[in-house]
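S.K.: with the sequence up front, the predicted model follows.
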Amino acid sequence: MSVFSRGPARRRITGVIAMALVPLMVAVGVAWAAVTDNMFPTESTGSNCMVGFNPNHPTCQTDNREVYFYMDSNGEYELESEDQLTVNAAIDGEYRPTDLAFHYDSSPVFEGSAETDIIYQEGSTGLPDSLDGVTWCNAGGGTRYNCDQQYIRIRGNGIYSYKLVCHETGHAVGLEHGDYAIPMLNKTDSRLGCMTTPVQSNDLGSNNRENIDGTY
């Protein structure tokens, strides 16, 4: 795969740095403590956010640090009350402490230029038997590596867990599995926090927080 560039907000330390800037850049470098870069795009993913339902697509960044989300409240993919509580708990516990700002959107927008960023669903339609959840981009964002609206679908019947919400929400903001990371990690490496496959931990973990905060 070719090497692709990041968005302008991504904190990186590359090339030769003028002496006057060394103290500032060293401070930023110390703050970057991620074990691996598992934020889309990496050298292993390609740089284009792929639109459409496909469990095999790499996931995309969301298009703004202000993340508006909605939990499907009627029809085939409606979340039961306990699943809604699980989504809120995982967002409160794992994502609100990051540089992302999550807001519930009680009047979701499904088309146009200001769509609700993440739609949570409960259901198994389209999920391979090997997967308990999937995240996909429904509408591309303003750049080739981000998405205007993403869907998260997780099986019901007791499978809608805190750790799966942590995992799939990670995908919705661009976090990848260990085999897409640079340097590559085993998909079960505990340093990936709730982004391991299969998911073992409820904790987002420091590596993922560093990648989120370095991007948004």
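M.R.: Thanks, I have it. Numbers count the residues shown, from 1 in each chain.
S.K.: could you use CA atoms for every contact and neighbour count after this?
M.R.: Noted.
S.K.: tell me where the protein has helices.
M.R.: Assigned by DSSP state H, the helices in the chain fall at 22-31, 81-90, 162-172, 206-215.
S.K.: most packed of the ones you listed?
M.R.: The highest average neighbour count among the helices of the chain, using mean count of other CA atoms under 10 Å, belongs to helix 162-172 at a mean of 26.
S.K.: next one: that helix to chain centre, how far?
M.R.: How far helix 162-172 lies from its chain's middle: 7 Å, per CA atoms, centre = their mean, to the nearest Å.
S.K.: check which helices and strands it is in contact with.
M.R.: strand 61-62, helix 81-90, strand 133-140, strand 146-154 (3 or more CA pairs under 8 Å, 6 or more residues apart in numbering; DSSP states H and E).
S.K.: apply 6 Å and report the result again.
M.R.: helix 81-90 (3 or more CA pairs under 6 Å, 6 or more residues apart in numbering; DSSP states H and E).
S.K.: identify the residues contacting the helix it packs on?
M.R.: For helix 81-90, the surrounding residues in contact (CA atoms under 6 Å, 6 or more residues apart in numbering) are 162, 166.
S.K.: same list (the helices of the chain) but as JSON lines, adding distance to residue 192.
M.R.: Below are these laid out as JSON lines (distance: least, CA to CA, whole Å):
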{"stretch": "helix 22-31", "distance to residue 192": "18"}
{"stretch": "helix 81-90", "distance to residue 192": "16"}
{"stretch": "helix 162-172", "distance to residue 192": "10"}
{"stretch": "helix 206-215", "distance to residue 192": "7"}
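S.K.: mind checking which of these is nearest residue 59?
M.R.: Minimum separation from residue 59 across those (CA to CA) falls at helix 162-172, 5.6 Å.
S.K.: strand 133-140 and that closest one, what's the angle between them?
M.R.: Calculated by axes from the mean of the first three to the mean of the last three CA atoms, to 10 degrees, helix 162-172 forms an angle of 30 degrees with strand 133-140.
S.K.: this is the other structure I want to compare:
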Amino acid sequence: MAIKRRTIFVIGAASAALVAGTTVVQAALTDNMYPTGNYSPTCRDGDMGDTFCQTDNRTLTVYREGSLSSAEKNTISRAVKDYYGPTDLVVKIESSGTYRGDSETDIVYKAKTLARGKIGITWCDDAVTSRKCDQHYVAFNKDHTGIGSVNKSDACHETGHAVGLTHGPNASPALGLYDDRLGCMSYNDVYRLGANNKENINATY
């Protein structure tokens, strides 16, 4: 599959004057799609918590393992469909996971015991190029003491990593961890993907 080259445009104040009836597409505020000027490790097979990369194609297949509760599975499905469905990605929820071969499930969600206070972790399990990964894992903390169960913001955030979206400090130019202009990639509970994330996804896939 051909990879589009992403170009991030900055609209200057002098360009703000509009002709009546003209539609303007807002340019991305920052590049937070891996690799960026502030985050560019080589995509590789990793262990829990290691590097995330771009997913390997436009069709985004997802599977929710049995370690997740029914409510958590539903929340993940709704988040992926509601937030990523309107992008250029084609979202498909699978009833079973494919873990080997050339057509692995792109994102596999599970529940695991994580460090106290950690909500979720995303990592590449099968790198296919220096920037593309055939399968990412997303683990949510099954010890919900003091954390609460998975919500749509959590699911949106970890799914964002699995398609290559970074936190604010890894974006270029860098933003803060709590900058809500990065939608659910902010460290706040933000219940939307956000225009900047959508722009970067669509330019990539």
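M.R.: Arrived safely, thanks for sending. Predicted model only: the values in this text are computed from it and were never measured.
S.K.: circling back: closest one to residue 7 of the first structure among the helices of the first structure?
M.R.: Residue 7 of the first structure lies closest, by CA to CA, to one member of the helices of the first structure: helix 206-215, at 7.8 Å.
S.K.: that closest one vs the second structure, average distance?
M.R.: Here the mean offset of helix 206-215 of the first structure against the second structure after fitting is 0.5 Å, by mean CA distance after the TM-score superposition for the first structure.
S.K.: roughly how far out does that helix sit from the chain middle?
M.R.: Relative to the centre of its chain, helix 206-215 of the first structure is centred 11 Å away, using CA atoms, centre = their mean.
S.K.: what residues in the second structure pair up with it?
M.R.: Taken onto the second structure by TM-score structural alignment, helix 206-215 of the first structure occupies residues 195-204 there.
S.K.: swap in stretch 88-98 of the first structure?
M.R.: Residue span in the second structure matched to stretch 88-98 of the first structure, by TM-score structural alignment: 77-87.
S.K.: end-to-end on that stretch?
M.R.: Distance between the two ends of stretch 77-87 of the second structure: 15 Å, counting by CA to CA, to the nearest Å.
S.K.: list the buried residues in that stretch.
M.R.: Of all the residues in stretch 77-87 of the second structure, those buried under the rule 16 or more other CA atoms under 10 Å are 77-84, 87.
S.K.: excluding its backbone neighbours, what's nearest the counterpart of residue 175 of the second structure in the first structure?
M.R.: When the first structure is aligned by TM-score structural alignment, residue 175 of the second structure is paired with residue 185. Closest residue to residue 185 of the first structure apart from its sequence neighbours, by CA to CA, 6 or more residues apart in numbering: residue 178 at 4.6 Å.
S.K.: contact partners for the one you found?
M.R.: So residue 178 of the first structure contacts 184-187 (CA under 6 Å, 6+ apart).
S.K.: filter the residues you listed down to the buried ones.
M.R.: Among those, those that count as buried by neighbour count (16+ other CA under 10 Å) are 185, 187.
S.K.: out of the contacts of residue 178 of the first structure, who's nearest residue 46 of the first structure?
M.R.: Nearest to residue 46 of the first structure, judged by CA to CA, of the contacts of residue 178 of the first structure is residue 184 at 15.0 Å.
S.K.: excluding its backbone neighbours, what's nearest the closest one?
M.R.: residue 178 (5.8 Å).
S.K.: tell me the centre residue of the second structure?
M.R.: Nearest to the mean C-alpha position of the second structure, by CA atoms, centre = their mean, lies residue 160 at 1.0 Å.
S.K.: nearest residue to that one other than its sequence neighbours?
M.R.: residue 185 (7.0 Å).
S.K.: distance to residue 130 of the first structure added to the contacts of residue 178 of the first structure, as JSON lines?
M.R.: Output for these, formatted as JSON lines (distance: CA to CA, whole Å):
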{"residue": "184", "distance to residue 130 of the first structure": "23"}
{"residue": "185", "distance to residue 130 of the first structure": "21"}
{"residue": "186", "distance to residue 130 of the first structure": "18"}
{"residue": "187", "distance to residue 130 of the first structure": "15"}
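S.K.: and the contacts of residue 178 of the first structure, which is closest to residue 7 of the first structure?
M.R.: Distances from residue 7 of the first structure to the contacts of residue 178 of the first structure, taken by CA to CA, are shortest for residue 184, at 21.0 Å.
S.K.: any idea how far that closest one lies from residue 204 of the first structure?
M.R.: Using CA to CA, we find residue 184 of the first structure at a distance of 18 Å from residue 204 of the first structure.
S.K.: next: residue 143 of the first structure.
M.R.: With the distance defined as CA to CA, residue 143 of the first structure ends up 26 Å from residue 204 of the first structure.
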